[in-house]
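Q: no letters, just coordinates:
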């Protein structure tokens, strides 16, 4: 039995040739520097000793305590992230299965049989009834493939790369989740501010309606002024209902991302006080893009497809399998393990493909085409990532200026509204001019809130597309 075990173990460690093509990372299909158009922001490179955001914890970017609690709650409870983590366990188990194929499986089995030959079927002279018994206990290896041409190792390498790709997919899911929670919270803050602005506008318009109604009763204001004032009030009421609905829907979306109910006292903060890190060390495209988990995932998938070519090539060569067993055999169970009962068997088998109607060649062609598809997908993921970073940098360079200009517009329209109201009060202008100025002010204030949210969301997007902190 020791000889059989030693023979199978020696066969297991035979080093066969590898038919997997040498992997070469495709060249970056994007420029070596970020776009520097008129809208692009300055892109600070990482200084000596300064880490890129792929190596930085997300808490260093999202410093708001409320937002930190929401993000942490989502990392603990979000179901999409939980599924991504469980997918890693599935891929890890699959890799362990293929890894086990590199070594022989030892099985122990015992058997016993009893057969009776009747008198009329006996071949002995004189005829006698015969009862035959046999018992066996063996340890052996069944159909262990000698990986002389690297087929099993290629499949093992493919499973490993798929496992690593699944890990990167989980990292990508986490970064996306952090960004989604941040954007959902910013949207909720923005709509809540718009609701407060609408309620303030409604209150102002109600006061104006009350004054015009009194003036109409005294015959000072016209019925047209009264109708226009009522129109302004109902418009504000309709907007208030809209923002009430949006605030509740924003909270529902945030609850789904967080994965558990959010207490009322857990939502605190104002849009005007929200601060995010703006001076992100960007670095060169090759430094940033290759660190993104989605690109790392695409590269692992490419390596898996490359390894599959080796397995397809190995199918053209002979396949050698070993089957062996060693143990004891006896006609009586009582002396099964006594001296002289030893038994063994050894049966190698060789399979050489001769004619398969082109099946192996078709499998190889398919594997090569799959590898070429993976190359194209890898290059496309880099191009998409480059575009996302470039867009975020272009937005960052303009949104700050846009918000400053919008703030000045709000002040200008507020002055216009104040002067229009004064001219109407003195009978110089009609109430239509007041309504136009009031609508312009309200619209400018709404746009300012939208730009505030957009600027902060752009910083969140920049954090995400630069690879995000994973811790």
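A: Alright, I've got the coordinates. Computed from a prediction, not measured in an experiment: that's the story for all the values here.
Q: contacts, neighbours, all on C-alpha from now
A: OK.
Q: in this protein, where's the longest strand?
A: strand 130-146 (DSSP state E).
Q: elements contacting it?
A: helix 2-12, strand 106-117, strand 319-330 (3 or more Cα pairs under 8 Å, 6 or more residues apart in numbering; DSSP states H and E).
Q: okay, pairing it with this:
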């Protein structure tokens, strides 16, 4: 009879366990996209990737110094570092939950006992001293993987925060390089604008003299006055843009103003960066933002594992040993010693749908993390394609524009030769120079666009970031 009772209890427990662990129909529907699905070639040879200090290849020591200051003092980068430290603390907390917990306590109280409660006289109605000195411990036995899931989620969050810090570093360096190139572009444009203003002033003086001599009408004079004012406006506008760019660059450094002695850069002193001919599969593992998105998926999967474990029993071992006494003088005597130890089992039976709702939410978070990863990969490929296209387009435009500049310079030189021979006027020489200045402005713009596209491509290819050896999930994989 006793054996039958035990079997019945065991059967009832098994039925309750199976009934409570009803997770049917709750599963992730999203799938990670791997390199093959995205149409990327397998890595046969080491593909060309930016070096960790790729910006030094531009060949400007002043830029190198500014990047170093930005990496040291940028507030946004420090915020990302603080988030990374906070996530690391979360890993430590998750690990602690899987370890035995031990604590000690001392209680010394004076208590008035009720005359009408469970304590008879002489204890009832008296005031007594109560003492307790205890050592307690507990250990959550993770049979069903709840703590493991929480730890996996915490590690995923920590690795994602680390990758996001690295992504912020890549973005910061790229933005410093962009601001530097923009400053160089504006500085070159201002030089050309100042020459154009001087030229307009010369032309106005010549037209004014011709108008006074009756060789030109007032229309030409007023047109040249308008052209001079327009050239002056351009110089002022470029000066304002240069100051705004300097302010933006100082903000990237985390400083109110640029360090003293930082001179205006020149596009002519910058060197071109090497760029890859095609993309390979291993490139996707060299972007910190993609690695962060991948680790977010692992964190979400850990949360799903923890949510599934909630359907199963929670088993804890707990124990207490120590001294308890009525009266402080008896506390540390041998007769006051006591202990207890045993398992504690908590089994969910009816939760009103709370556990299923929690699991559904965790699975939805996993799907969202997977699709966010897929979106990050697709967006990254778009960025690389856009920057590669921009580089090719700028190169083609520069080839044509170089011919236009050469033609304008030949015409200018021919006009000066004719002037020296006395068969061309000063106005004709200045007009030919106007065409040269316009072509030089175009050449400067194209050069700046080319460097900006190279910086954009370096950033799109990961900005020199490499996944750490202890973080293999930064690689692209499907699961």
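A: That came through, no problem. Because the structure is predicted, anything quoted here is derived from the model rather than measured.
Q: circling back to that earlier point, what's the most buried one of the helices and strands packed on strand 130-146 of the first structure?
A: strand 319-330 (a mean of 20; mean count of other Cα atoms under 10 Å).
Q: burial measure for the nearest residue to residue 129 of the first structure once chain neighbours are set aside, as a count.
A: Nearest residue to residue 129 of the first structure in three dimensions, chain neighbours excluded: residue 119, at 4.7 Å (Cα to Cα, 6 or more residues apart in numbering). Applying other Cα atoms under 10 Å, we find 13 residues neighbouring residue 119 of the first structure.
Q: quick one, what contacts residue 119 of the first structure?
A: With contacts defined as Cα atoms under 8 Å, 6 or more residues apart in numbering, residue 119 of the first structure is in contact with 127, 128, 129, 130.
Q: quick check: stretch 167-183 of the first structure aligns to which part of the second structure?
A: Mapped onto the second structure using TM-score structural alignment, stretch 167-183 of the first structure covers residues 162-178.
Q: how big's the offset between the matching stretch and the first structure?
A: Here the mean offset of stretch 162-178 of the second structure against the first structure after fitting is 0.5 Å, by mean Cα distance after the TM-score superposition for the first structure.
Q: identify all contacting residues around that stretch.
A: Residues from elsewhere that reach stretch 162-178 of the second structure (Cα under 8 Å, 6+ apart): 55, 63, 66-67, 70-71, 76-77, 80-81, 84, 249, 252, 287-289, 291-292, 452, 455-456, 459, 462-465.
Q: list the contacts of residue 150 of the second structure.
A: Applying Cα under 8 Å, 6+ apart to residue 150 of the second structure gives the contacts 94, 302, 303, 305, 306.
Q: could I get the contacting residues of the third one?
A: Contact partners of residue 303 of the second structure, counting by Cα under 8 Å, 6+ apart, are 149, 150, 152, 153, 362.
Q: and it, what pairs with it in the first structure?
A: So residue 303 of the second structure corresponds to residue 308, using TM-score structural alignment.
Q: separation between residue 470 of the first structure and residue 249 of the first structure?
A: Residue 470 of the first structure sits 28 Å away from residue 249 of the first structure, going by Cα to Cα, to the nearest Å.
Q: and what of residue 408 of the first structure?
A: According to Cα to Cα, residue 408 of the first structure and residue 249 of the first structure sit 31 Å apart.
Q: related to what we said a few turns ago, could I get the helices and strands packed on strand 130-146 of the first structure as a markdown table with distance to residue 278 of the first structure?
A: What follows is those, written out as a markdown table (distance: least, Cα to Cα, whole Å):
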| stretch | distance to residue 278 of the first structure |
| --- | --- |
| helix 2-12 | 57 |
| strand 106-117 | 61 |
| strand 319-330 | 60 |
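Q: check which helix or strand the residue nearest to the spatial centre of the first structure maps to.
A: Closest to where the C-alpha atoms of the first structure average out (Cα atoms, centre = their mean) is residue 173, at 2.7 Å. Assigned by DSSP states H and E, residue 173 of the first structure belongs to helix 151-217.
Q: all set, thanks.
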